[in-house]
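Student: Fold the stuff below for me.
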Amino acid sequence: MLSHSFYTLTAVAALLLTCHARRQCPGNTGRPETPGLPERDGLKGQSHLSQGFTGQFGSPMRPPRRNSLPWEQGLPGSLDPEPHSDLVHLKHRLARLEGVLVLNGKIREVGDKIFASNGKKVDFASALASCEEAGGTLATPMKEEENKAVLSIVKEYNQYAYLGITEGETAGQFKYINSMPLNYTKWYKYEPNGKGTEKCVEMYTDGTWNDKKCNLHRLTVCEF
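Tutor: Next up, the predicted model:
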């Protein structure tokens, strides 16, 4: 399903780029608008191609009129912000999907976040590095719904997983890996209790958290 979405978005992005750059899409010849045609016998705009052709009652045949095509209307492409906005959104979406495809593992989507795992068990530093190389970061649930999404992956592999949370300079005070304070927690009873000796955080198979040393092997779960 992801593969289909990826190639569909790629095709749309390519089409938009072509239309925006060259101002021509399927059905448009790319030729400039035909300027006003010379007058002939008092009739403006009658093409020389119609000369010598007559209709059923001897009247000159005129080429059929056509309505303006969508890309011939509105603002010039350079002034229209909508194609640029669409491309920015598509590029962002493609980047996230590419990261997920690199991991080639289980995924869950919650709101704007995508959680995925490659099923590998490594230490904290290696897990973080693999997520960042794929264009994401370690899974960092910031609300109950996101915690449940990560938990579903943990249950799928039946393995504890590192989260993108570490202990700060003050023992017992944890923060996100971007140094922002926690706005949501799911600590197991009496945790954290490492008192400065357990700097990382793992998720149990029931969704609760525990502070743990960073050199153990835990499931890699990333977010994009």
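
Student: can we go C-alpha only for contacts and neighbour counts from here?
Tutor: Fine.

Student: Name the helix or strand for residue 102, please.
Tutor: Element membership for residue 102 (DSSP states H and E) is helix 81-103.

Student: chain center to that helix: distance?
Tutor: 4 Å (C-alpha atoms, centre = their mean, to the nearest Å).

Student: Name the residues that touch it?
Tutor: With C-alpha atoms under 8 Å, 6 or more residues apart in numbering as the test, helix 81-103 has contacts from 2-3, 6, 9-10, 13, 16-17, 20, 77, 107, 116-118, 134-136, 224.

Student: from those, which would you call buried?
Tutor: 6, 9, 13, 16, 20, 77, 107, 116-118, 134-136, 224 (16 or more other C-alpha atoms under 10 Å).

Student: Among the contacts of helix 81-103, which lie within strands?
Tutor: Applying DSSP state E to the contacts of helix 81-103, the entries found in strands are 107, 116, 117, 118.

Student: For the buried ones among the contacts of helix 81-103, which two are the farthest from each other?
Tutor: Farthest pair in the buried ones among the contacts of helix 81-103 (C-alpha to C-alpha) is 77 and 118. Separation: 41.9 Å.

Student: For the comparison step, fold the sequence that follows:
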Amino acid sequence: QICLFASTPDLPSMDVDLSDLLPTFKKQIWNLTDDRDRLNAKVTNMIQELERLRAVKTCPEGWKLLSSSCYFSSTAVGTWETARSDCRKKSADLVIINTKEEQDFISALNKQYWIGLSDREQEGTWTWVDGSPVTLSFWHTGEPNNSGGEDCGETVTYGQWNDQRCDYHRPWICEKQLWS
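Tutor: Predicted coordinates for the structure are as follows:
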């Protein structure tokens, strides 16, 4: 047991038992340690959230997001091959329409666009640019009809599909996966 006595004329007389203060100091240290641990946990969570947000990809400027894909509708016009080449330069490809939601999204543009559909490999067998078959289609009435060697797919007003000669000049829609 330690006792402190002061006998200087400037200091009031003190008779303090330091062991009486020990529980109070221990409690304060415990509280400060607890506060520090909570703050460290918050900082760790904030750093993890920041890293997660940095990793979240967004569409490039000028592209539109739908589900997990980004879409670019060109203002330039070109042949189907020119369109595909431009999309590839953008690390994308001509749009592949897999869902009704995607079809509605394209339809809302209400314009003729090249899409990633053709029967160039085998006449009458329409496939997407990735080689997959057409499983959901939105052909305009009477299409595809191959009138005059039409081997490339386009949207027409209100989004229905039409087969068209690949050397016609149209704007196009590129698609890229957000997470690729």
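
Student: of the ones in strands among the contacts of helix 81-103 of structure 1, closest to residue 176 of structure 1?
Tutor: residue 116 (18.6 Å).

Student: wait, isn't the closest one in contact with residue 105?
Tutor: Yes: the pair residue 116 of structure 1 and residue 105 qualifies as a contact (C-alpha atoms under 8 Å) at a distance of 6.3 Å.

Student: returning to what we had before: mind checking which of the contacts of helix 81-103 of structure 1 are in helices?
Tutor: 2, 3, 6, 9, 10, 13, 16, 17, 20 (DSSP state H).

Student: Out of the residues you listed, which comes closest to residue 216 of structure 1?
Tutor: residue 2 (31.7 Å).

Student: and stretch 153-172 of structure 2, which residues are buried?
Tutor: Those would be 153-156, 158-166, 169-172, for stretch 153-172 of structure 2 by 16+ other C-alpha under 10 Å.

Student: let me fix that: stretch 83-95 of structure 2
Tutor: Going by 16+ other C-alpha under 10 Å, stretch 83-95 of structure 2 has these buried residues: 83, 84, 86, 87, 92, 93, 94, 95.

Student: how close does the residue nearest the centre of structure 1 sit to residue 8 of structure 1?
Tutor: With distances taken as C-alpha atoms, centre = their mean, residue 93 lies nearest the centre of structure 1, 1.1 Å away. In this view, residue 93 of structure 1 and residue 8 of structure 1 are 12 Å apart by C-alpha to C-alpha, to the nearest Å.

Student: can you check residue 122 of structure 1 too?
Tutor: 34 Å.

Student: and if you look at residue 131 of structure 1?
Tutor: With C-alpha to C-alpha as the criterion, residue 131 of structure 1 and residue 8 of structure 1 are 25 Å apart.

Student: For burial, what's the neighbour tally of residue 115 of structure 2?
Tutor: 27 (other C-alpha atoms under 10 Å).

Student: Quick check, it in contact with residue 172.
Tutor: Yes: under the criterion of C-alpha under 8 Å, residue 115 of structure 2 makes contact with residue 172 at 6.5 Å.

Student: Mutual contacts of those two, please.
Tutor: With C-alpha under 8 Å, 6+ apart as the test, residue 115 of structure 2 and residue 172 both reach residue 94.

Student: just the helices in structure 1 please.
Tutor: Under DSSP H, structure 1 gives helices at 2-22, 81-103, 124-133, 144-157.
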